[in-house]
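S.K.: Okay, here's the prediction I keep looking at, along with the sequence it came from:
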Amino acid sequence: MLRHFKPSFFSQYLINSYRQFIHRHFSADQLRTFIEENTEVVRGQSLTPQIKLRLMTPSCRFWTEKPELWPFQDPYWAIYWPGGQALSRYLLDNTSVCQGKTVLDLGSGCGASAIAAGLSGASRVVANDIDPVAAVATTMNCELNGLKSVVCVTDNLIGSELEGFDLMLLGDMFYDESLATSLHCWLSRCIKLHRTKVLIGDPGRAQFESHTIRTLLRLEATFDLPKSVREENYGLTGSSVWSFHPELSG
């Protein structure tokens, strides 16, 4: 039986406390300045050279700085992960997937897949990440690519009664078994109730390959990762895009 996934009281408390910390100590302008000073605009060296992103590179201070000096949560938004790269490449190569559709990029990180959806003609794009710093970074990345219409949301949407989206994108979200199980249940419900199409980008991580959801996916595309991306991701050579079909369980 499908069940709603809702974050535990303690995990939600930590999320809310972190948001309060951000709002109390950093204005939007201060966050933008911090991101500008500690990232580099990168174009190329990925599967989507036409998309510009502010990322952390070896020339940035915190690449080698002591981790405890970083004032925020881990900067997952400062890395262009291989699952997101494959997903973004697929959308740019197949614009009909997004054209005229309402799209949700869940766990959006740097916002690359949301940007790819916007560039591919989506009528409405929402980038969702529970890290408020990621939301600011995504807004900045959208501006770099000439997009002003992407909406950034920091609420935890997993488990919610989500309506109004034709397409849901998940890049590199299956890195943890318990999260993968929660997503499996919730995504199945979204498809059953609202006929939402779900696309997943993943480079073949063990937690993804071994999970039950893997048997309910259809391969849409596979991409060879550029040399620099392979080196940054422990030798992963490719990344794939899958569509989710829970009806295959029957």
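M.R.: Structure received.
S.K.: use CA for all of it now, contacts and neighbours both
M.R.: Will do.
S.K.: Could you check how far Asp224 is from Arg54?
M.R.: For Asp224, the distance to Arg54 equals 23 Å [CA to CA, to the nearest Å].
S.K.: So between these two, which is more surrounded?
M.R.: More crowded of Asp224 and Arg54, by other CA atoms under 10 Å: Arg54, with 23 against 15.
S.K.: ok, second structure coming up, stack it against the first:
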Amino acid sequence: MFSTQLKPVPLTPEISLHLAGDHQGLFSGDFHSDQPPPFWAFVWAGGQSLARYLLDDPAQAAGKRVLEVACGSGVASIAAARCGASSVCATDIDPDAVAAARRNAAANGVTLAETEDAPDLVLAGDVFYSPSVAPQMTSFLRAARKAGATVLVGDPGRGYFPGRLFERVAEYTVPVPAALEETESLVCGIWKMK
């Protein structure tokens, strides 16, 4: 198991997560190449930005059914729950990420639902990071939008973001671990799907 400790999130100190140490990277510690890297042990800029956006404007999530895709640590899910969402589901292709999001939710006194079939709000942070993942994520988010959900994306300029489909609603300078991002902060936009 990757070593973590409970600590406040830099951009949303009102939320604490079980995170890797400040000098650990994705491939530090007990990492084995036959396992996915522990993306869930870090709080990525997109998730932090979404969490800050929701906490600053709780009406975005209050009373809504929320789905966070590619949840990682679950920071945006936790923020949505703290804003009074009627239910929040955190999903990820890595079952360890979903387990981490649940553990982090419990540490913050909130509960995550098992499933959310008809969300009112879909959250996605840092999901446009590769040319193979971006089209799949775009299709999923467009289907959610077509079904009536509001779609919010936190993107720090990873390179494959389909900007023509979105309008920027906020922007944050997000503190990030230098061991992970090779910088100490990233500018991250919050984007609403048109």
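M.R.: That came through fine. Predicted model only: the values in this text are computed from it and were never measured.
S.K.: care to give me the TM-score?
M.R.: After superposition, the two chains reach a TM-score (TM-score structural alignment, normalised by the length of structure 2) of 0.89; 192 aligned residues with a CA RMSD of 2.4 Å.
S.K.: quick one, strands of structure 1?
M.R.: 40-42, 53-55, 102-106, 124-128, 151-153, 167-171, 197-202, 217-224, 238-244 (DSSP state E).
S.K.: quick one: contacts of the fifth one?
M.R.: For strand 151-153 of structure 1, contacts defined as CA atoms under 8 Å, 6 or more residues apart in numbering pick out Val125, Val126, Ala127, Asn128, Asp129, Ile130, Ala135, Thr138, Thr139.
S.K.: likewise the second one?
M.R.: Residues external to strand 53-55 of structure 1 that are found in contact with it (CA under 8 Å, 6+ apart): 35-36, 39-43, 77-80, 110, 112, 137, 140-141, 144.
S.K.: cool, and the last one?
M.R.: When contacts are taken as CA under 8 Å, 6+ apart, the neighbours of strand 238-244 of structure 1 outside the stretch itself are 82-83, 85-87, 90, 197-204, 216-225.
S.K.: Between which two of the contacts of strand 151-153 of structure 1 is the distance greatest?
M.R.: Maximum pairwise distance in these, criterion CA to CA, is 16.4 Å, between Val125 and Ile130.
S.K.: quick one, which of the two is more surrounded?
M.R.: The neighbour comparison of Val125 of structure 1 against Ile130 (other CA under 10 Å) goes to Val125, with 26 against 21.
S.K.: so the more buried one makes contact with Ser108?
M.R.: No: using CA atoms under 8 Å, Val125 of structure 1 is not in contact with Ser108; the gap is 11.2 Å.
S.K.: shared neighbours of the two, anything?
M.R.: Residues touching both Val125 of structure 1 and Ser108 (CA under 8 Å, 6+ apart) are Ala114.
S.K.: Quick check, central residue of structure 2?
M.R.: Gly47 (3.3 Å; CA atoms, centre = their mean).
S.K.: show me what contacts it?
M.R.: Shown in contact with Gly47 of structure 2 (CA under 8 Å, 6+ apart): Cys71, Gly74, Val75, Ala76, Ala124, Gly125, Asp126, Gly154.
S.K.: Show me what Ala78 of structure 1 lines up with in structure 2.
M.R.: Residue pairing (TM-score structural alignment): Ala78 of structure 1 is matched to Ala41 of structure 2.
S.K.: can you pull the contacts of its match?
M.R.: Applying CA under 8 Å, 6+ apart, we find Ala41 of structure 2 in contact with Phe2, Thr4, His18, Leu19, Ala20, Gly72, Ser73, Ala100.
S.K.: Redo those residues as TSV? Include distance to Gln136 of structure 2.
M.R.: TSV is the format used below for the contacts of Ala41 of structure 2 (distance: CA to CA, whole Å):
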residue	distance to Gln136 of structure 2
Phe2	28
Thr4	31
His18	29
Leu19	28
Ala20	28
Gly72	17
Ser73	21
Ala100	24
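S.K.: hmm, which of those are the buried ones?
M.R.: Neighbour counting by 16 or more other CA atoms under 10 Å classes Phe2, His18, Leu19, Ala20, Gly72, Ser73, Ala100 among those as buried.
S.K.: what's the most distant pair in these?
M.R.: Phe2 and Gly72 (14.0 Å).
S.K.: Quick check: Val133 of structure 1 vs Thr181 of structure 1, distance?
M.R.: 26 Å.
S.K.: who has more neighbours, these two?
M.R.: Neighbours were counted for Val133 of structure 1 and for Thr181 using other CA under 10 Å; Val133 has more, 24 against 16.
S.K.: what residue of structure 2 matches up with that one?
M.R.: The alignment partner of Val133 of structure 1 in structure 2, by TM-score structural alignment, is Asp96.
S.K.: what does Glu220 of structure 1 give?
M.R.: Aligned against structure 2 - with TM-score structural alignment as the criterion - Glu220 of structure 1 pairs with Val169.
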